[in-house]
Structure formats: structure tokens, C-alpha cells
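Novice: Sequence and predicted structure below; questions after.
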Amino acid sequence: MCGRYASSRQPDELAEEFEIDELRLQEPLTESYNVAPTDEVYAVLERPPHSSPRGPLRQDEENASTERQLRAVRWGLVPSWAKDVKIGNRMINARMETVSEKPAYRRAFAKRRCLLPADGYFEWYATDAKDAKGKPRKQPYFITPKDGGVLAMAGLYELWPDPAKDEDDPTRWLWSCTVITTEAEDSLGRIHDRMPLMVERARWDQWLDPTRPGDVALLTPAAPGQLEAYPVSTLVSNVRNNGRELIEPLPLEEAWG
């Protein structure tokens, strides 16, 4: 599972890293060290350059040449057929094992794939220590590339028409996304049994190309040794807390004390 992550890069940094052709942003997102479900996040995706800026592609645009765009989308995928936007609250992750089959994801997997840039993500480990209620105390860990680079998490995006808004309302279409997850590699599996899937740089073009069918073979867990995990403050457990201190390493004696 991936339920929180950090995203502090600015649009110009991401534009250079992901070779963005067009910034489709009304304004930059505020850097966040505690990105939570329903927050707006950056997504890298490809669409025809002259397509509707807000709605789905027309039939004549389906096979048109594309440009790479950076957009802000809501974390928590809302399928186009959903009756209520709240469905997205429980669709923040899509399992790789079933992403091409489940009705909520298979159309997006076929044509609406994206990359979700992150500094790293958080997972919680149940320790032997007990809290005041006698339950295992959970220690948060931050998992990030050892080289300080950007994580390119595999994602899907969707467009949902709000039935309460007029067809010509520019805010009618909600853009949303989900993170694709897989079984965690051994060194991280001790913390949590799931982890976000990464897309290697050499496969970005194939993954993002909406004219190519989705292929799970393009998705790979991060190679062992590329990521590091270290304990951080329990302040991250509260979504109201935000700041760089949330990703600062915590001395082990404090983490386990």
C-alpha cells in the first residue's frame, strides 16, 4: 500500500526531469511532505496537444500524436461511471496483479497511464512496543531513492464528469489518479508487504503512450538496493502536520524507545 508520500519538486524541476512539453497547471502546487488521499498531486501524462484541456479525448483525437504534459490531479481515482466522487477515497492504490482486469481500472490501464513523481513514500511498521490502549505502536518509515533522485511511481488517471454541473462548466471534469502497487522487495517487505511500482526511465515513453496497450511487463519493483528506508517522526501520522522535518531521519534509539 502507498497511503502517504512526499512531493517537494517544483514544476520546472519536474519539467526537466521528465522532458515535459507543456505545463498544464493553473498554478504550482505547494510542496508537501505529507501528501494524503484527496490531495492534488502532480501527474506526468501524454495527450494530443490540441485536445480539450479539461475533458476526455474525442474519437478523432484517439490516435493523434501526443505531447508530454504535467498536470495537477486528485489522488484517489474516480472512474468515469462513478455516481459519487467519494469512491475515490478508497481507490488510492491499484494492485498490479488485477489492474488490467478490474472494471474500475482496466479502461485507464488501456489508455490513461501516468507517472506520479515523488521524493519518497511512507509506511508504518508495527513494533513490539504497546501504546496506551495496549495496541502495537506503529513506527513510520520514509522510503526514498538512495541517490536523492525522483521516484517515478506508476499510476493511472481518469476523468469524471460531475453530474451536478453544466456541460459547458469549465470545472465539470475531475481529473484523478491512483498509484499501482506490487509486493515489496525483501529489504522493504519487513516494513510493509506492498510498495509502489516504478517505471524505469527507458520505459517511460512506452508506458505513457496512450496509443499502445497497457503492459504490466513495463512495470518493475525498484531493484534491490536502490531505495533506503529510515524511521521518521510520528508527526507524519497526522495529515495536518507538514514540513521537511517529517522526512528527517530519526535516531534508532528514539524510534524504538
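Specialist: Received the coordinates, thanks. Keep in mind that this is a model prediction, so the values were computed, not measured.

Novice: switch to C-alpha atoms for all contacts and neighbour counts from now on
Specialist: Noted.

Novice: Which residue ranges of the stretch 1-150 of the chain form helices?
Specialist: 11-17, 106-111 (DSSP state H, counting those that start in this stretch).

Novice: Is it possible to get a markdown table of those that adds mean neighbour count and distance to Met91?
Specialist: Shown next, in a markdown table, are the helices of the stretch 1-150 of the chain (neighbours: other CA atoms under 10 Å; distance: least, CA to CA, whole Å):
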| stretch | mean neighbour count | distance to Met91 |
| --- | --- | --- |
| helix 11-17 | 14 | 25 |
| helix 106-111 | 20 | 13 |
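
Novice: Check it against this one:
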Amino acid sequence: MCGRYTLLADELEILDEFALDQPIDNYHPSYNIAPGQNVLAIIHDGKEKRAGYMRWGLVPSWAKDEKIGYKMINSRSETAHEKPSFKNLMARKRCLIVADSFYEWQKIEDKKIPKRIQMKGRKLFAFAGLWDKWQHEDKDLFTCTVLTKDANPFMQEIHHRMPIILPKELENQWITPTKVQPADAHQFLEAVEVEELKAYNVATYVNSAKNNDEACIVPLAD
């Protein structure tokens, strides 16, 4: 799964990396992004790519209660094209969720050791995501979920699942405004190859989403 991550780059780095023309309203970096918080996502509106904030935890347009979002921070890529909550979104509401590392907890005996995981070859990257708009009375809520897959050999030692990180050359294709068949979107994700990752241990300080400062990412001494 993917339950915490970071985004520490400055706004200009993000605009350059993802070829965005418009500034990001209210951009703020974070050392400890958690479910239920607003996260930076990129969509294509049919004319251009746009970056903005959505709440992490998908609330489908048909949901009766927005609290369902806390159960839908991740969606399994293997079945998303078949599930009622995600099928239509796979066809037409795909997004990039911008990050520069993520956290995972490795279970060793009776302990869970937090690790920070980064790309070896690049600083910024994007998770493959899905988004939706939920409306209730006078409230409009934009939310998203991170697509996950079985862990690759590197991640298997840490956790059995991992977020799908899109190769740079496939980011624009994932958010193309053209409607696609959900099964085709599924096949697209199945073909994504994982780039090399690296990881190091961090303090359990990161366990609390209330903690959001540099201490979250300081490497622990071996």
C-alpha cells in the first residue's frame, strides 16, 4: 500500500519537471503527507495540464457519505478496471500524484521499522492515480486515490504492495484526456516497469501524521 509520502521540491522544480504552464495555487512542501490531507495532483482538462490540490482518499461521485474516502486511499491496479468504485475513473479520470519519496513500514519480528524510499535516477516522480468529484448540497469535493501493485523484488523485503510510479515518458499518456476502455488502462499499468529504488531507515517520529518537519527524513545511523 501507500500510506505516507513526501513532496519537498520547490514550485519551480515541479513546474519544470512536469512541463506545467500555470503556477500552483497555495503550493506547500510536506515531509509527511497523510491520508485525508490535500495532495498535489496533475490532470489534463482537454486543453492543458493543470496542477492543483485534491483530498487523498477517494469519494466516488455516487457516495452518500464523504467518510468513505478514508477507506479508499489506495486502489489495487489488478482489479480497478472491474470494480464499480474505480471502473469509470480508469476510463476517464486518471491523474498524476506528485511525490519525491514515500514511506513504508518493514515488519521485523514484533517491530515495524519506517523506511523512506526514493528513486535512484530522479528526484521528482508521480504515482498513477484516479480522481473524482463529489457534490453534496453546496459542497464540491475533489478527491484521489493511489494505484498500487504487487511489490517488485526490491520492495518485497519491505512490504508486499507498492504504489505504481510512472516512468517519465508515460506520465502524459496516463492522463491523456481521451476516454479509454478500463481494460486498456489496466493493461497500460500492467506493462509499467519499476525503476530502481533506494531506501533508508528513519525514526518512528514519522509514525505520527502530526509530525511534519525535517526530523521525518533524517537517516538513522546503522
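Specialist: Structure received. No experiment lies behind these values; they were computed from the predicted model shown.

Novice: now what about the TM-score between them?
Specialist: Once superposed, chain against chain, the TM-score is 0.92 (TM-score structural alignment, normalised by the length of the second structure); 217 aligned residues with a CA RMSD of 1.4 Å.

Novice: ok so, going back, which one, of the helices of the stretch 1-150 of the first structure, ends up nearest to Asp162 of the first structure?
Specialist: helix 106-111 (18.2 Å; CA to CA).

Novice: What range does the closest one cover in the second structure?
Specialist: Under the alignment (TM-score structural alignment), helix 106-111 of the first structure falls on residues 87-92 in the second structure.

Novice: And the matching stretch against the first structure, how far off on average?
Specialist: On superposition with the first structure, the mean distance recorded for stretch 87-92 of the second structure (mean CA distance after the TM-score superposition for the first structure) is 0.9 Å.

Novice: got a list of contacts for that stretch?
Specialist: Here stretch 87-92 of the second structure makes contact (CA atoms under 8 Å, 6 or more residues apart in numbering) with 80-81, 130-132, 177-182, 185-186.

Novice: can you do 10 Å?
Specialist: The contact list for stretch 87-92 of the second structure (CA atoms under 10 Å, 6 or more residues apart in numbering) reads 60, 77, 79-83, 93-95, 129-132, 174-186.

Novice: before we move on, back to that, a markdown table please, covering the helices of the stretch 1-150 of the first structure and showing distance to Val236 of the first structure.
Specialist: Shown next, in a markdown table, are these (distance: least, CA to CA, whole Å):
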| stretch | distance to Val236 of the first structure |
| --- | --- |
| helix 11-17 | 24 |
| helix 106-111 | 31 |
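
Novice: what's the closest of those to Val35 of the first structure?
Specialist: Here helix 11-17 is closest among those (CA to CA), at 16.3 Å.

Novice: ok, average deviation of the closest one from the second structure?
Specialist: Superposing on the second structure places helix 11-17 of the first structure at an average distance of 1.5 Å from its equivalents, by mean CA distance after the TM-score superposition for the first structure.

Novice: Give the aligned equivalent of Trp229 of the first structure in the second structure.
Specialist: Just to correct that, residue 229 of the first structure is Ala rather than Trp. Per TM-score structural alignment, Ala229 of the first structure is aligned with Ala199.

Novice: element containing that match, please.
Specialist: strand 197-201 (DSSP states H and E).

Novice: Now that strand: buried residues?
Specialist: Ala199, Tyr200, Asn201 (16 or more other CA atoms under 10 Å).

Novice: How about stretch 33-51 of the second structure?
Specialist: For stretch 33-51 of the second structure, by 16+ other CA under 10 Å, it's 33-36, 38-44, 49-51.

Novice: and what of stretch 18-37 of the first structure?
Specialist: Buried-residue list, stretch 18-37 of the first structure, by 16+ other CA under 10 Å: Phe18, Ile20, Leu23, Leu29, Glu31, Ser32, Tyr33, Asn34, Val35, Ala36, Pro37.

Novice: Strands - which of the residues you listed land there?
Specialist: Leu23, Ser32, Tyr33, Asn34, Val35 (DSSP state E).

Novice: ok, so of those, who is nearest Gly243 of the first structure?
Specialist: Tyr33 (5.6 Å).

Novice: tell me the SS of His186 of the second structure?
Specialist: What DSSP: H, G, I helix; E, B strand; the rest coil gives for His186 of the second structure is helix.

Novice: now swap in the one 3 residues further on and tell me
Specialist: When the structure is split into helix, strand and coil by three-state DSSP, Leu189 of the second structure lands in helix.

Novice: Count the residues that sit near the nearest residue to it once chain neighbours are set aside.
Specialist: Excluding the flanking residues, the one nearest Leu189 of the second structure by CA to CA, 6 or more residues apart in numbering is Ser77, at 7.2 Å. By the measure other CA atoms under 10 Å, the count of residues near Ser77 of the second structure is 24.

Novice: so who does the counterpart of Ser77 of the second structure in the first structure touch?
Specialist: The alignment partner of Ser77 of the second structure in the first structure, by TM-score structural alignment, is Met96. Residues near Met96 of the first structure by CA under 10 Å, 6+ apart: Ala154, Val179, Ile180, Thr181, Thr182, Glu183, Pro196, Leu197, Val216, Leu219, Thr220.
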